[in-house]
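Novice: Below: sequence and its predicted model.
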Amino acid sequence: MSKWTTAKMPDQTGRTAVITGANTGLGYETAATLAEKGAHVVLAVRNLDKGKKAAGQIAHRNPGANVSLQELDLTSLQSVRVAAEQLKSNYDTIDLLINNAGVMMTPKSATKDGFELQFGTNHLGHFALTGLLIDRVSAVPGSRVVTISSSGHRLARSGIRFDDLQWEHDYSRVGAYGQAKLANLMFTYELQRRLQGTNTIAVAAHPGGSRTELTRNMPPLAALLTRLVEPLLAQGADMGALPTLRAATDPGVLGGQYYGPDGFGEQRGYPKVVASSDASHDTHAQRRLWAVSEELTGVTFPIG
């Protein structure tokens, strides 16, 4: 079977794609490729100056690209609500919502709403944004919500720490990252269950080992090991974005699937359907996480 590349992407003309964290790394490559294929791409970014620079680079790379900006700070539920209202005002339909932005292995800190930073940014911010936009997404046939997880979700071997969700005790930046990425997968699987019977599907993807600035907060030892193995295992952001792009555009994708690289340890290569941990498929925990997320964000989904 031939490898999936962007050459196999269908034309995206007429589609609107909202991509969080699209000013750099995987998000930027995802946005640039979708724009090249004709989509109207909305860069949902925290820093508008960086967003403008990225939009300019995309326009230079793809003359005639249709790119716009939306300010969005996932560490603030108020910012998420404002962004969602602006997006709903600007777009009657959203074909692709790509929950890409994230932070990785940060020192102990909190979002503006007091949530552990990685869980609050990577999961709760995207949970709220998706819930506030789902009516625009589900209004168009063939629409998709694509959420980016990580092979790091396997670090959360015991599942979600419901007894200490915000890591107020015994904080581990590695453990908290694993929990946040596990939450991304559990959110996708539960969202897909609630989307049954609609025109929309929920899909997850992970980039494998990609050379981006996401690793800047790694603990010193982990950062050293990453630098040592990077030449062997890591790949560029253009390759790392392929699982996301396939999940977003391949006509053969099914709701609830998870895409990642096909190489050794899923660290590099071309996108294929991959498996996730047993913990990610715990339906009771998925529903519990959903209920907790609704309570913490104040956002409920008008579906399911």
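Specialist: Cool, got the structure.
Novice: okay, CA-based contacts and neighbour counts for the rest of this
Specialist: Fine.
Novice: all helices for the stretch 151-300 of the chain, in order.
Specialist: With DSSP state H, counting those that start in this stretch as the criterion, the stretch 151-300 of the chain has helices at 173-195, 220-233, 237-240, 242-249, 283-297.
Novice: try it against this one:
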Amino acid sequence: MKRNGFTEADVPDQSGKCFVVTGANTGLGFEVSRVLAARGARVLLACRDQVKAEAAMARISQASPKANLAFLPFDQADLTSVRTAAELAAKEPRVDVLINNAGVMSPPLMRTKQGFELQFGVNHLGCFALTALLLPKLSDTKGARVVVTSSIAHRGAKIDWDDLNAEKGYGRIRRYAASKLANALFFYELDRRLRASGSPVTAVGCHPGIAATDLVRHMGAFQILLPLIKLFLNSAEMGAWPTLQAATGRVTSGGYYGPTGFQGKRGASGEVQRSAEALDPVLAQRLWDVSVDMTGIDPSLPPAV
């Protein structure tokens, strides 16, 4: 019987391909890495903690003894670390797909190594920087992709352009939603610029619906109730399906993939809609310019006409 949507079972053989997966030691990143390794891919697990990364690799290898895995030291809250990770990844014979999965959700007010508000700094600026730095390497491989993870929380979100660094005020949930809108705007603008420049790289976005992962560790009561709430959420395995589709399935350039089940929160993956604001070319170009200024890293892609 034909399934309605993309699941883990639809991931084709990935032998000979190399994937960089950020935040790969736990949650969605781990599940994505597990499946890709089982399909024959080389997977670079880009993580902050080497011990946790090695434990994750051991778990994957137990299920797939021939798994081709490597630890890539990577702290998305530190642009110096991001640059070093990109340099190390670029030494690979090839990189087919960059999966920007790492992120933080609703922590207390904290800052990155360079002093940016943590959620905007990690979820967007770190993702922007790594992508920009790896684009030359990706461009060497026909069919290469950049996958950016957004969230259903981007709907209704607003970016506080006058206070990107949360110096005037901080609402943790509001800032999270804004960072996810930034993710959506980024892959939208990246796709437009890649196509305008004739690049062989495709940019797509995804979201996991509402998945039961470690990302909710700052969510207080929600975390306490998680065992009960899990009955109504995607598992981490299911939450990984949109990422896997975006990374390995047939996709539309600039497309957005997520669960197609109950209110877009769970179920098999397919192409889904995003907010009108996430498709605003003026906002997307503004974010691009701000990101270059804040990170000091320029992808050197001309604006789309």
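Specialist: Nice, thanks for sending it over. Keep in mind it's a predicted model, so treat the numbers as computed, not measured.
Novice: re earlier: need the helices of the stretch 151-300 of structure 1 in a markdown table (columns: distance to residue 93 of structure 1 and mean neighbour count).
Specialist: Converted to a markdown table, the helices of the stretch 151-300 of structure 1 look like this (distance: least, CA to CA, whole Å; neighbours: other CA atoms under 10 Å):
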| stretch | distance to residue 93 of structure 1 | mean neighbour count |
| --- | --- | --- |
| helix 173-195 | 16 | 24 |
| helix 220-233 | 39 | 12 |
| helix 237-240 | 28 | 23 |
| helix 242-249 | 16 | 26 |
| helix 283-297 | 23 | 16 |
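Novice: for the ones you listed, which one sits closest to residue 94 of structure 1?
Specialist: Checking those against residue 94 of structure 1 by CA to CA gives helix 242-249 as the closest, at 12.5 Å.
Novice: sorry, back to before: reformat the helices of the stretch 151-300 of structure 1 as a markdown table; add distance to residue 147 of structure 1.
Specialist: Shown next, in a markdown table, are the helices of the stretch 151-300 of structure 1 (distance: least, CA to CA, whole Å):
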| stretch | distance to residue 147 of structure 1 |
| --- | --- |
| helix 173-195 | 7 |
| helix 220-233 | 23 |
| helix 237-240 | 14 |
| helix 242-249 | 8 |
| helix 283-297 | 15 |
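Novice: For residue 66 of structure 1, which of those helices is the nearest?
Specialist: For residue 66 of structure 1, the closest of the helices of the stretch 151-300 of structure 1 is helix 242-249, at 17.6 Å, according to CA to CA.
Novice: Out of the helices of the stretch 151-300 of structure 1, which gets nearest to residue 266 of structure 1?
Specialist: That would be helix 220-233 among the helices of the stretch 151-300 of structure 1, by CA to CA, at 9.2 Å.
Novice: what angle do that closest one and helix 173-195 make?
Specialist: Helix 220-233 of structure 1 and helix 173-195 are oriented at 60 degrees to each other (axes from the mean of the first three to the mean of the last three CA atoms, to 10 degrees).
Novice: what comes into contact with helix 220-233 of structure 1?
Specialist: Helix 220-233 of structure 1 has contacts (CA atoms under 8 Å, 6 or more residues apart in numbering) with 209, 211, 215, 216, 267, 268.
Novice: counterpart of residue 178 of structure 1 in structure 2?
Specialist: In structure 2, residue 178 of structure 1 lines up with residue 177, judged by TM-score structural alignment.
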